[in-house]
Structures are given as structure tokens and as C-alpha cells.
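[1] Just the structure for this:
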Amino acid sequence: MSQFTLNGVARSQDQQGKGASRRLRKENLIPAIIYGGNEEPVSIGVKTNELVKALSNDAFFSSVIAISIDGTEQEVIIKALQRHPAKGFPLHVDFQRIVRGQTMNFNVPVQIINEETSVGKKAGGVLTTLVTDIEINCLPRNLPESIEVDVANLAIGDSINLGDIKLPKEVTLVTADSEDLNRTIATMQAPTVETETEASEEASETAEASEE
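    Modelled structure (predicted):
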């Protein structure tokens, strides 16, 4: 489990709102909030350069993060990120406190392994991944950076469902009902082959169009 550290400053009531947030960003601070853990929510600002650097690492989104505020460190996970719709830079972040010894729900990325050497790929199949992350429950100390999905034995026409995934020890899936386990994670599809007739028809149509 990767460990990231951010430095933050507490925000007062008069430092909140859209206008205050814009001023905060001019001071190279990104508005954020920390909530959960049986404590009151705290509005903070985190250093822009530190946050942008952390966001460039995919592991940041599935790791325990240490935020230092006025000499006091809090352990959190990122729960929501608001970005500028056009420029993509962070506008606001929601962090949730973790409580050691208590399990929590986490969203972690799915990592496909052995795609190039899989049975279906060798037969010319095309792997389609339908899910990029899944929700799990575990203790913070057992939080994996990603969940591996092995497609080595996936033949053309086969698929892997959520219930097929092998999870690390002491990690469980978060599902609404048993039907969720049938959700397709990845599927190996047959290649799309253009027939000779279709190809010649397209060529004829192109030639006719150019003559016109």
C-alpha cells in the first residue's frame, strides 16, 4: 500500500464559498474538506503542487493519505475530486478520515494481467474491459493498490464476471445483491473480419463517387 503525504492549512468560515475558493487557489492552495471518523468536518486547503503531483500517480486514488494540518497528521482516503471541465486542474477535493481497526469501503482500479499471452489473444481475439474499478471492503492496512484480473485462460467467447475475481486475503466485494456478481468485467470477442465481397463493394462505391 503506497503512502502519500500532503500539507494543508485549516480554513475559517470567512475563507469558504466560491469567492474565497478562488482567492485560495491564487495562493496555490486547493480547497478541500475532511469528514468522517466520528469527528466534525474540517475545511482545509492543500498545496497545489503537492496535490497535482500526487494525482499523477494512479495509486493515489486507492491509498491511505497522510495530511499534515498545523502539525497534526490525519490519515484519509480520497473520496471525490472536482476538476476544471476544460483545463482539468483540481478545483476541490473530498477526503474521508480512516479509523484504524475499522473496515471501510474503497474503490480500487482493476488491473488486467496476461492479456497478450491469453488463449483468446493468441487466436486473434480482442479483449474488451467493461469495468475500470470495483468497490471493496477491508481494513485500511489491507488496502491493495489494484485488483488483478488474470485473463490468461480466457478464450474467444469467454468472459470474466465480478464473482470470478480472486481477491486478496481479508478483502471482500461490496455488492448490492447477488446479481452484481454476474456483472461482466472483461470479455474476449472474436475479431471483426471484413469479407472480400464487402471490401470490393466498398472499393466500387469509392471509385464511382470519385468519377462523379
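[2] C-alpha from now on. contacts and neighbour counts both.
    Will do.
[3] Quick check: buried residues in whichever strand in the chain runs longest?
    Longest strand of the chain, by residue count under DSSP state E: strand 72-83. Under the neighbour-count criterion of 16 or more other CA atoms under 10 Å, strand 72-83 has Gln74, Glu75, Val76, Ile77, Ile78 buried.
[4] what's the next helix or strand after it packed up against?
    Toward the C-terminus, strand 72-83 is succeeded by strand 90-97 as the next helix or strand (DSSP states H and E). Contact here means 3 or more CA pairs under 8 Å, 6 or more residues apart in numbering; DSSP states H and E; on that basis strand 90-97 packs against strand 29-36, strand 72-83.
[5] So which residues make contact with strand 90-97?
    Residues from elsewhere that reach strand 90-97, judged by CA atoms under 8 Å, 6 or more residues apart in numbering: 30-37, 52, 74-84.
[6] Please enumerate the helices of this structure.
    18-26, 48-55, 119-122, 196-211 (DSSP state H).
[7] Please list all residues in contact with the spatially most central residue of the chain.
    For the chain, the residue nearest the mean C-alpha position is Pro109 (5.0 Å; CA atoms, centre = their mean). Residues near Pro109 by CA under 8 Å, 6+ apart: Ser62, Thr132, Asp133, Ile134, Glu145, Ser146, Ile147.
[8] for comparison, sequence B:
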Amino acid sequence: MTATKVLTAQAREGVGKGAARELRRQGLVPAVIYGDKKTPVTIALPYKDVHKAIYAGGFKSNVLELDVDGTKHRVIPRDYQLDPVKDFPIHVDFLRIGANSVLNVEVSVVFINEEKSPGLKRGGTLNVVRHAVEVHAPANAIPEHIVVDLEGTDIGDALHISKVALPKGVTPVIQDRDFTIATIVAPSGLKSAEAGGEDEAASE
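    This next block holds a predicted model:
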């Protein structure tokens, strides 16, 4: 679990497109805090802080603390909008987190021990099926990433979610199947050689 990041924000009164445009001209990004059966709070955050947080990765799976004019709000980003042309943030939605909140979040996948994979040593390729996995996790224990161990894997092996050690209290959202996260596939040269061998055997 990562340490909780703190972002400083300010309350805003104006709503609507005109007010939002004015905030952006001032170098601010309009946002809203909602949820936990409390009244939504409209806020504005410094553009540079929002841009940095979004492009650092894992933005929508990290719990944040928003300091709004001295009042602290524990939140998780639920959605954000980017300018369709310039890709800079123009709005963010934050979900307020209660003391015992359990959330569905996407967590990135990290692979370790590639050097201990016989399949990769033989020239195989790691074919990543899922770069992130949606999990059900307590708000105070969201993992920074999911670790998939490649030690001992060979060409033709598939790595399923059942073989991944998830932190306590964390479960995959998909429960109806043992889905694949990655496979070790043969190098193209080996595939061609095998195909050629099969063709020769068929012609004999």
C-alpha cells in the first residue's frame, strides 16, 4: 500500500461552464467531492498538481487526502476529463471515503523474476493479457500493484489470477472464471520451424 498523498485545494462557489473556464484561466482545475452520504463539495486544485498526479500513473487507485481550506477530505479519484486536443486535465471527480469503505479499483500488474523463467531464457516472449486487474479492496489497504512471479515459467504456460498471491482482504472483481493475466509464447522463429516440421510430416 502506498502512503497517502496530500493535495491542497480551495472551495469554489461558481458552477457551470463559464466559471470552469475562468478557473482554468487562473491555472486551476475544477473538481467535486461526493459520496459517503454527505453534501457534494465543489473545489479547485492547482493544474500542475493534478497533471502530475494523473500522469504519475495509478491515479484512480490511490487514496488521497484533499486539504480544502484547512478541512481534510479522504478521497479516491473516480473519474477525470482531459481536453480532447491537448490532453490536459479539465475536471476531476473524487469519491469521499468512509472509515470502513470497500472499493472496486484497478491495480496495475508488475512482473518479477523474468531472469528465472526458462521460457523467456529460451527466447520466449511475455504476452501480457491484462496490464491491470480490477479488485475489491478495503480503502485503507489498496495494493500499489499486483505482483506476478515468472520464476519457473516455460513456453506455453499461462499465468492465471488463481496463481497470484493477493494481499489479505483483496479479491478479484471477476469471480466466475480463472482469467489469464499473461502467457509465455514461443519466439516467431521457433513457431516457423515447428510449422515447417509439421508440413513436412504431413507430406510424407
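[9] Any idea what the TM-score is?
    Superposed pair, TM-score by TM-score structural alignment, normalised by the length of structure 2: 0.85. Supporting alignment: 191 aligned residues with a CA RMSD of 1.9 Å.
[10] that older thread, any idea how far the aligned residue in structure 2 for the residue nearest to the centre of structure 1 lies from Gly58 of structure 2?
    Alignment note (TM-score structural alignment): Pro109 of structure 1 maps to Ser108 of structure 2. Note on Ser108 of structure 2: its distance to Gly58 of structure 2, by CA to CA, to the nearest Å, is 7 Å.
[11] again with Arg74 of structure 2
    Here the criterion is CA to CA. By it, Arg74 of structure 2 lies 17 Å from Gly58 of structure 2.
[12] With adjacent residues omitted, what lies nearest to Val92 of structure 2?
    Tyr80 (4.2 Å; CA to CA, 6 or more residues apart in numbering).
[13] Trace the one you found over to structure 1, please.
    In structure 1, Tyr80 of structure 2 lands on Leu81 (TM-score structural alignment).
[14] OK, contacts around that match?
    Applying CA under 8 Å, 6+ apart, the residues near Leu81 of structure 1 are Pro90, Leu91, His92, Val93, Asp94.
[15] Alignment lookup: the third one to structure 2.
    Looking back up the chat, that one is His92 of structure 1. Taking TM-score structural alignment for the superposition, His92 of structure 1 sits opposite His91 in structure 2.
[16] Aligned counterpart of Pro144 of structure 1 in structure 2, please.
    Looks like Pro144 of structure 1 aligns to Pro143 there (TM-score structural alignment).
[17] quick one: that match and Pro167 touch, right?
    Yes. With contacts counted by CA atoms under 8 Å, Pro143 of structure 2 reaches Pro167, the gap being 7.2 Å.
[18] Between the two, which has more neighbouring residues?
    Pro143 (23 against 13; other CA atoms under 10 Å).
[19] Give me the distance between the more buried one and Val102 of structure 2.
    13 Å.
[20] again with Phe94 of structure 2
    Distance from Phe94 of structure 2 to Val102 of structure 2, counting by CA to CA: 15 Å.
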